[in-house]
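> A structural model of the following input is requested.
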Amino acid sequence: MVERSCAELIAEATAAPVDGWGFDWLDGRATEERPPWGYARQVADRMATVAAALDIDTGGGEVLAEVPQPPPLLLATEAWPPNVAVARRTLRRVGGRVVQVAPRSRLPFRDAGFDLVTSRHPVDTDWAEIARVLRPGGRYLSQQIGAGTMRELSEAVLGPLPPPATRHTAQAVAAARTAGLDVVRLERATLRAVFHDVGAVVWFLRKVVWTVPDFDVDRYRPQLERLHARIRAEGAFVARSRRFLIEAVRPAPGDVGSA
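Okay, the predicted model is just below:
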């Protein structure tokens, strides 16, 4: 098999679409361990028991599309226009409706309108808004990106970085409690991510933009060429993704909080 050059791999990855929040393009080129708690299954189980649910930062709607028993009212929000179109097509088959929102805006829904709010890898978590739209007794379930995720990849491109200042679980728990929610579950996982060619790295950085916030192929071509040489020499580039699962409840009147 003829090995492809660094330039060919980069060009292919640069031309590939990154709409939605699926990662099928990486099949055979990169792998990432899954968290042990099974987020999609957790969401499906809860969706089957509620009347009204909201998914925040739905991406392309990939998680909700797999829910076998959606609630009568299923809404989702998304801020990135290319994802909005994808999510609307994806969620049509489960009766979900996608509302386009501005980044970091208030949720355009009435108070206490949902039994369940979910979010997989939210850009930001507005705990006060989540508490506002939850009904008393309602739950928020979210799989979030942990502090220092994919740091090895970030530093391979950007060089040494200071310790991460955000996305720590203690910060999430404190913010949830400040908003009046009781945190009833918190789990953490560190997961192995393996990139088998530099094209997979480029595509990932284009899609997961917070890994290298100013990523541009031309700006970082020397670093990408070094990564290409390293992958050829070592067989793969290994990084660590960090995730946590958090579940919080809006107390009903008279409840004794668990915070």
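
> From now on I want contacts and neighbour counts done on CA atoms only, so please keep to that.
Noted.

> what's the spacing between residue 24 and residue 18?
10 Å (CA to CA, to the nearest Å).

> Of those two, give the one with the bigger neighbour count.
Using other CA atoms under 10 Å, the more surrounded residue of residue 24 and residue 18 is residue 18, with 18 against 9.

> Now that the more buried one has come up, it's in contact with residue 207, right?
Yes: checked against CA atoms under 8 Å, the pair residue 18 and residue 207 is within contact range at 5.7 Å.

> Doesn't residue 138 belong to a strand?
Yes: per DSSP: H, G, I helix; E, B strand; the rest coil, residue 138 lies within a strand segment.

> burial measure for it, as a count.
Neighbour number of residue 138 under other CA under 10 Å is 23.

> How about the secondary structure of the nearest residue to it once chain neighbours are set aside?
Closest residue to residue 138 apart from its sequence neighbours, by CA to CA, 6 or more residues apart in numbering: residue 115 at 4.4 Å. At residue 115 the chain is in strand, as set by three-state DSSP.

> who are the neighbours in contact with residue 115?
Residues near residue 115 by CA atoms under 8 Å, 6 or more residues apart in numbering: 50-53, 134-135, 137-139.

> To compare with the earlier structure, here is another sequence to fold:
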Amino acid sequence: MAFEDYFEQLIETSKHSFSGWDFSYVNDTGRIDAEPLTWSYGSKALALIRNSSSMLDMGTGGGEFLSMLRPFPQTIYATEAYTPNVPIAKNRLEPLGVKVFEIEDDHHLPFENNFFDLIMNKHEAYSNQEVRRIITEGGTFLTQQVGGVDCHEINDALGLPYNEEFIDWNLAKAASDLEKNGFKILESGEQFPIQRFYDIGALVYYLKAIPWQAPDFDVEKDKQKLYEIHQLIQEKGCFDVKQHRFYIKAKAI
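Model prediction:
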């Protein structure tokens, strides 16, 4: 098979459908891998859920992650801002007793003051003031975030600008903002683990699923740069980039 034909076939695989927040098409097949973090958001979430009576999962995606954290507290809600994910989340979560709300504005959530004793947020935007409004005094806010310098090597390799909107988003800023809005930081951590792409089709699939990484990305426009990354992968076996992750466990005071 010609080298160029193999490249085009890999690009073609990036057209596989993506729904919810399910990367199994490339993760479960080993086409993308990532260095593990020194903490587990899921383990921390499980322990908190077991001691909660009312909880909210912000940015639930298609509900894939939340659905695996049962048993749930008596009162449980989830929000999702990406419209295509909402029916997926409802179909998965509502039979399990989770009420799912589509939201448009992080600063205006459809919940009463002091309503939740646990709010979870994995890789979703949030308003510090609004989270504090709807959480009980003594309640716990657990979040894991994607930092502002996440996977910048992708942008560098493609010759594309960084997303400036998030570039200053890191643990220090997030923790400071929470402390200014009525929270005490109980735990935190920040890391830059390696994420590895084993073929160019997996990289393109990834970029299509998270368009905010490189908003100017276009397969046809950037095909020459993609081909150069493809050549690198063929020579070295993979294309490595650095993720940016941090977590915070905080108590409302």
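
> TM-score for this pair?
The TM-score (TM-score structural alignment, normalised by the length of the second structure) is 0.92; 249 aligned residues with a CA RMSD of 2.0 Å.

> For residue 123 of the second structure, see how far away the alignment partner in the second structure of the residue nearest to residue 138 of the first structure is.
Under the alignment (TM-score structural alignment), residue 115 of the first structure maps onto residue 117 of the second structure. Computed as CA to CA, the residue 117 of the second structure to residue 123 of the second structure distance reads 20 Å.

> In the second structure, what stretch matches the helix or strand containing residue 185 of the first structure?
Assessed by DSSP states H and E, residue 185 of the first structure sits inside strand 182-195. The aligned range for strand 182-195 of the first structure in the second structure is 184-197, by TM-score structural alignment.

> Can you mark which positions in the matching stretch are buried?
By 16 or more other CA atoms under 10 Å, the buried positions in stretch 184-197 of the second structure come out as 184-185, 188, 190-197.

> want to throw these into JSON lines with distance to residue 86 of the second structure?
Formatted as JSON lines, those follow (distance: CA to CA, whole Å):
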{"residue": "184", "distance to residue 86 of the second structure": "32"}
{"residue": "185", "distance to residue 86 of the second structure": "31"}
{"residue": "188", "distance to residue 86 of the second structure": "30"}
{"residue": "190", "distance to residue 86 of the second structure": "30"}
{"residue": "191", "distance to residue 86 of the second structure": "31"}
{"residue": "192", "distance to residue 86 of the second structure": "31"}
{"residue": "193", "distance to residue 86 of the second structure": "30"}
{"residue": "194", "distance to residue 86 of the second structure": "31"}
{"residue": "195", "distance to residue 86 of the second structure": "28"}
{"residue": "196", "distance to residue 86 of the second structure": "30"}
{"residue": "197", "distance to residue 86 of the second structure": "29"}
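
> I'd assumed residue 56 was in contact with residue 66 of the second structure.
No: here residue 66 of the second structure does not reach residue 56: they are 10.2 Å apart, not a contact under CA under 8 Å.

> between those two, which one's more packed in?
More neighbours surround residue 56 than the other of residue 66 of the second structure and residue 56, with 25 against 21 (other CA under 10 Å).

> what's the spacing between the counterpart of the more buried one in the first structure and residue 92 of the first structure?
For residue 56 of the second structure, the aligned position in the first structure is residue 54, judged by TM-score structural alignment. To residue 92 of the first structure, residue 54 of the first structure is 15 Å away according to CA to CA.

> same check, this time on residue 187 of the first structure
From residue 187 of the first structure across to residue 92 of the first structure, the span is 32 Å (CA to CA).

> what do you get for residue 135 of the first structure?
25 Å.

> Please apply the same query to residue 32 of the first structure.
29 Å.

> repeat for residue 162 of the first structure
From residue 162 of the first structure across to residue 92 of the first structure, the span is 43 Å (CA to CA).

> Looking at these two now, which is surrounded by more residues?
Looking at residue 162 of the first structure and residue 92 with other CA under 10 Å, you find the greater number of neighbours at residue 92, namely 13 against 6.

> and the aligned residue in the second structure for the more buried one, what does it touch?
Applying TM-score structural alignment, one finds that residue 92 of the first structure aligns to residue 94 in the second structure. Contacts here follow CA under 8 Å, 6+ apart; on that basis residue 94 of the second structure touches residue 100.

> Show me what residue 30 of the first structure aligns to in the second structure.
With TM-score structural alignment as the criterion, residue 30 of the first structure pairs with residue 32.

> count of neighbours near its match?
Other residues close to residue 32 of the second structure by other CA under 10 Å number 22.

> That one reaches residue 194, doesn't it?
No: the criterion here is CA under 8 Å, and residue 32 of the second structure misses it with residue 194 at 10.8 Å.

> Show me the helices in the first structure, by range?
For the first structure, helices defined by DSSP state H occupy the ranges 6-15, 39-47, 81-91, 127-133, 151-158, 169-178, 198-207, 221-234.

> Now render those helices as JSON lines, adding distance to residue 75 of the first structure and mean neighbour count.
Formatted as JSON lines, the helices of the first structure follow (distance: least, CA to CA, whole Å; neighbours: other CA atoms under 10 Å):
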{"stretch": "helix 6-15", "distance to residue 75 of the first structure": "32", "mean neighbour count": "16"}
{"stretch": "helix 39-47", "distance to residue 75 of the first structure": "12", "mean neighbour count": "18"}
{"stretch": "helix 81-91", "distance to residue 75 of the first structure": "9", "mean neighbour count": "19"}
{"stretch": "helix 127-133", "distance to residue 75 of the first structure": "12", "mean neighbour count": "20"}
{"stretch": "helix 151-158", "distance to residue 75 of the first structure": "33", "mean neighbour count": "18"}
{"stretch": "helix 169-178", "distance to residue 75 of the first structure": "22", "mean neighbour count": "17"}
{"stretch": "helix 198-207", "distance to residue 75 of the first structure": "24", "mean neighbour count": "22"}
{"stretch": "helix 221-234", "distance to residue 75 of the first structure": "40", "mean neighbour count": "16"}
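
> I'd like these as CSV, with distance to residue 251 of the first structure appended.
Shown next, in CSV, are the helices of the first structure (distance: least, CA to CA, whole Å):
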stretch, distance to residue 251 of the first structure
helix 6-15, 47
helix 39-47, 17
helix 81-91, 30
helix 127-133, 10
helix 151-158, 37
helix 169-178, 11
helix 198-207, 37
helix 221-234, 50
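
> can you tell me which of the ones you listed comes nearest to residue 59 of the first structure?
Nearest of the helices of the first structure to residue 59 of the first structure, taken as CA to CA: helix 81-91 at 5.6 Å.
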